[in-house]
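Student: sequence first, predicted coordinates after that:
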Amino acid sequence: MRKRSRYKLLTYFAGAGLITFVVTLVLNNTIRLSMPKKTPTPKELYDVISPSTYRFILNQPELCLKKSPFLVLMIPVTLKDTEARTAVRRTWGQYGLIPHVTILHLFVVGQPAQSDPLLQEHLEKESKEYGDIIQMDFVDSYHNLTIKTMMIMNWIATFCQDAQYAMKIDADIFLNVHYLVDYLHGQGESSRKDYITGSVISDASPHRDSFNKWYISEDLYSDTWYPPYLSGAAYVFSTDLARKISWASRFVRPIPLEDVYVGLCLHVLGVKPAYATRFLGLRNLFEVRRLKYERCTFAKCIIVNGFNPQNLLRIWHDFQKSYNTC
């Protein structure tokens, strides 16, 4: 009886194992078959955002080789944003802000639609003095922000892939550098690969009104909803994603909404943006609303949106004096 029972038990386990194997195989094949095929974007469309289409006017290819940074801040600005660049250098972009943590900043610039030799000369002098400007020969405009963002990704992937993190951040943002560094250290190894965080937008649909600033025609994007993406005001990512997003752009048709476009590239990669929140998700650390300055409120955020250069300088001076007392 014991032998017969043991035989029945072994037969049962063998059958269960075979069923599990077959089910797993079928599910894996089903998932593989259901994954969308990646169709390369036609060359004439991909060339719009391809790095090979444009050339550097100003570059800093040696910057990361000399520093081995923890974080690289990539700041899109225009030729005429001299005050904004100065304000960033004197506030959250200043070198040596956190001891033993190397943080670099770079301003990313295109060219104006109408040539301005005087401003261009001033920019080149700035570049020689500070060594923090990258310029390429695409037309700098709101609708070309997708091109500028892909140039940022390509620069990180080409010249700064050994940095741990990169951050795309607008010049009119208040950045709490100490909080950001502490937050990234707290994420541990899980944030070193396929990681991107910021203010996640997960329920957006295309605007079909042609008078809307964010209008997207059905010809450009036919789906009803966008995949999750991050507000373009500021987001942080592990530097391995720069190369992967650049690769994914070969399969995503260009649209003039850079934050949505990065979300579409992440969707191709199967990477989900991470929410940066505290207190059970009730507080967004990437505050994209325009908040009135209050030191202790700002001390509990990574970013706050919407400051002109004068206001940024003013609040930074007050914030640095005693933010750690909050």
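Tutor: Received, thanks.

Student: rest of the way, CA atoms for contacts and neighbours
Tutor: Noted.

Student: mind listing the strands for this structure?
Tutor: Along the chain, counting by DSSP state E, strands occupy 56-58, 71-76, 103-111, 133-139, 165-169, 174-175, 196-201, 229-238, 274-275, 277-278, 283-284, 286-287, 303-304.

Student: against that first model, consider the following:
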Amino acid sequence: MTENITLLILVKSSVKNVFLRDAIRNTWGADLSKNIVLRFMLGFSVSHAEQTKLEDETYQDVIVENFVDTYANNTLKTIMGFNWAVNECPTARAILFIDEDHLPRIDNIMDFLRSFNPEQLDSLFCGIQIIMARAIRRKHRWSVPENVYEHKHWPPYLRGGSYVVSQKIAKRFTLAFPFVKYIHIDDSYLGIVALKLGIIPRHDHRFQTNQNQLTKFKKQFVYNDYKNPGVLKNAWKMIKATT
């Protein structure tokens, strides 16, 4: 069993969703222990540049690189997060990647991480495992032409909404990224990189739970689809009232 784990939480956020980031800062993001670091991953937007600069000056919790903040650049945002974790927060034993519209129960996640011995923790790459997903060819935001990815199915990958990866595994990913052909679907891309590295994604159903099951399933790690700041705040109040 591993004690005194430092966790880095990287929230994949759309640059325009400042109110949702503020809701996180005022709910679960304000309830973190000293050994937990929270950062928001953003791309660049000319129309939101001043707001992003103000956020950085005020909270010092945003990571921004010079790529356009669009869905098509989600893989760039994910790579940015991995690189930042390895280069700027190397003391974090584990990294939680999570979408901005997801609500985590951090205490449950920390108990989960502590359940591993150090060797097990170092090999952790865990979330909702997707197996034998077909590559989409028709026009869709997830479509990939055959000249970019020729196979009919993706290798096993973890759903991008929330997953944890150890610092040791993250370092292996960062070394491999420059040598793996870019694909804009970030979770599928990580699956390809993991396959090349011989890393097997671990499945745990607790990383995805419908928001309607918030009070029923209290041992889950993450609840999904809180796109409204007010709904997120109310859900957090419900969690605090039942713990």
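Tutor: Here it is on my side, so go on. Everything numeric in this text was worked out from a predicted model, so none of it was measured.

Student: can you give me the TM-score here?
Tutor: Once superposed, chain against chain, the TM-score is 0.92 (TM-score structural alignment, normalised by the length of the second structure); 239 aligned residues with a C-alpha RMSD of 1.7 Å.

Student: out of the strands of the first structure, nearest to S127 of the first structure?
Tutor: strand 133-139 (5.4 Å; C-alpha to C-alpha).

Student: which stretch of the second structure lines up against the closest one?
Tutor: Matched against the second structure by TM-score structural alignment, strand 133-139 of the first structure falls on residues 62-68.

Student: got it, and stretch 240-251 of the first structure?
Tutor: Counting by TM-score structural alignment, stretch 240-251 of the first structure falls onto residues 168-179 of the second structure.

Student: name the surrounding residues that touch that stretch.
Tutor: Residues from elsewhere that reach stretch 168-179 of the second structure (C-alpha atoms under 8 Å, 6 or more residues apart in numbering): 79, 82-83, 85-86, 93, 122-125, 193-194, 197.

Student: nearest to I9 of the second structure among the residues you listed?
Tutor: A85 (9.3 Å).

Student: the first structure: which residue goes with the closest one?
Tutor: By TM-score structural alignment, A85 of the second structure lines up with I156.

Student: how much space separates its match from I134 of the first structure?
Tutor: Per C-alpha to C-alpha, to the nearest Å, I156 of the first structure is found 12 Å from I134 of the first structure.

Student: do E287 of the first structure as well
Tutor: 27 Å.

Student: repeat for H178 of the first structure
Tutor: Shown here: H178 of the first structure relative to I134 of the first structure, a distance of 26 Å by C-alpha to C-alpha.

Student: repeat that for A166 of the first structure.
Tutor: Going from A166 of the first structure to I134 of the first structure by C-alpha to C-alpha gives 15 Å.

Student: these two: which has the busier surroundings?
Tutor: A166 (29 against 23; other C-alpha atoms under 10 Å).

Student: the aligned residue in the first structure for I24 of the second structure: neighbouring residues, count only.
Tutor: Using TM-score structural alignment, the partner of I24 of the second structure in the first structure is V88. Residues within reach of V88 of the first structure, counting by other C-alpha under 10 Å, total 23.

Student: what's the nearest residue to V88 of the first structure if we skip its chain neighbours?
Tutor: Distance criterion C-alpha to C-alpha, 6 or more residues apart in numbering; nearest residue to V88 of the first structure, sequence neighbours excluded, is A171 at 6.8 Å.

Student: show me what that neighbour aligns to in the second structure.
Tutor: Match for A171 of the first structure (TM-score structural alignment): E100.

Student: for the second structure, longest helix please?
Tutor: Secondary structure of the second structure per DSSP state H: the longest helix is helix 74-88.

Student: where along the stretch 1-150 of the first structure do the helices fall?
Tutor: Using DSSP state H, counting those that start in this stretch, the helices of the stretch 1-150 of the first structure run over 2-34, 43-49, 63-67, 82-90, 117-130, 145-159.

Student: tell me which of the ones you listed is the most buried.
Tutor: Highest mean neighbour count among these (mean count of other C-alpha atoms under 10 Å): helix 145-159, with a mean of 22.

Student: after superposition, how close is that helix to the second structure?
Tutor: Average distance, helix 145-159 of the first structure versus aligned residues of the second structure after superposition (mean C-alpha distance after the TM-score superposition for the first structure): 0.7 Å.

Student: identify the residues contacting that helix?
Tutor: 48-51, 61-62, 64, 74, 76, 108-110, 138, 140, 166, 239-240, 242-243, 245-246, 254-259, 261.

Student: stretch 293-301 of the first structure too?
Tutor: For stretch 293-301 of the first structure, contacts defined as C-alpha under 8 Å, 6+ apart pick out 176, 179, 284-287, 304, 315, 318-319, 323-324, 326.

Student: ok, stretch 74-92 of the first structure next?
Tutor: By C-alpha under 8 Å, 6+ apart, the surrounding residues in contact with stretch 74-92 of the first structure are 94, 105-112, 119-120, 123, 140, 148, 152, 166-172, 174-177, 308-310, 312-313, 316.

Student: out of the residues you listed, which are buried?
Tutor: The neighbour-count test (16 or more other C-alpha atoms under 10 Å) marks 105-112, 123, 140, 148, 152, 166-172, 174-177, 309, 312-313, 316 as buried among the contacts of stretch 74-92 of the first structure.

Student: centroid residue for the first structure?
Tutor: The residue lying closest to the centre of the first structure (C-alpha atoms, centre = their mean) is Y235, at 4.4 Å.

Student: let me know the outermost residue of the second structure.
Tutor: What lies farthest from the middle of the second structure is N147; by C-alpha atoms, centre = their mean that is 28.2 Å.

Student: for that residue, give its distance to H153 of the second structure.
Tutor: N147 of the second structure sits 14 Å away from H153 of the second structure, taking C-alpha to C-alpha as the criterion.

Student: just tell me what K237 of the second structure corresponds to in the first structure.
Tutor: Under the alignment (TM-score structural alignment), K237 of the second structure pairs with H317 of the first structure.

Student: same check on H151 of the second structure?
Tutor: So, by TM-score structural alignment, H151 of the second structure is matched to D223.

Student: count of residues packed around its match?
Tutor: The burial count for D223 of the first structure: 11, using other C-alpha under 10 Å.

Student: what of L291 of the first structure?
Tutor: A count of neighbours around L291 of the first structure, defined by other C-alpha under 10 Å, yields 13.

Student: surely it and F307 touch.
Tutor: No: L291 of the first structure is not in contact with F307 according to C-alpha atoms under 8 Å; the separation is 9.8 Å.

Student: surely S143 of the second structure is in contact with A135?
Tutor: Yes: S143 of the second structure is within contact range of A135, at 7.0 Å (criterion: C-alpha under 8 Å).

Student: neighbour count winner among the two?
Tutor: Higher neighbour count among S143 of the second structure and A135: A135, with 18 against 13, using other C-alpha under 10 Å.
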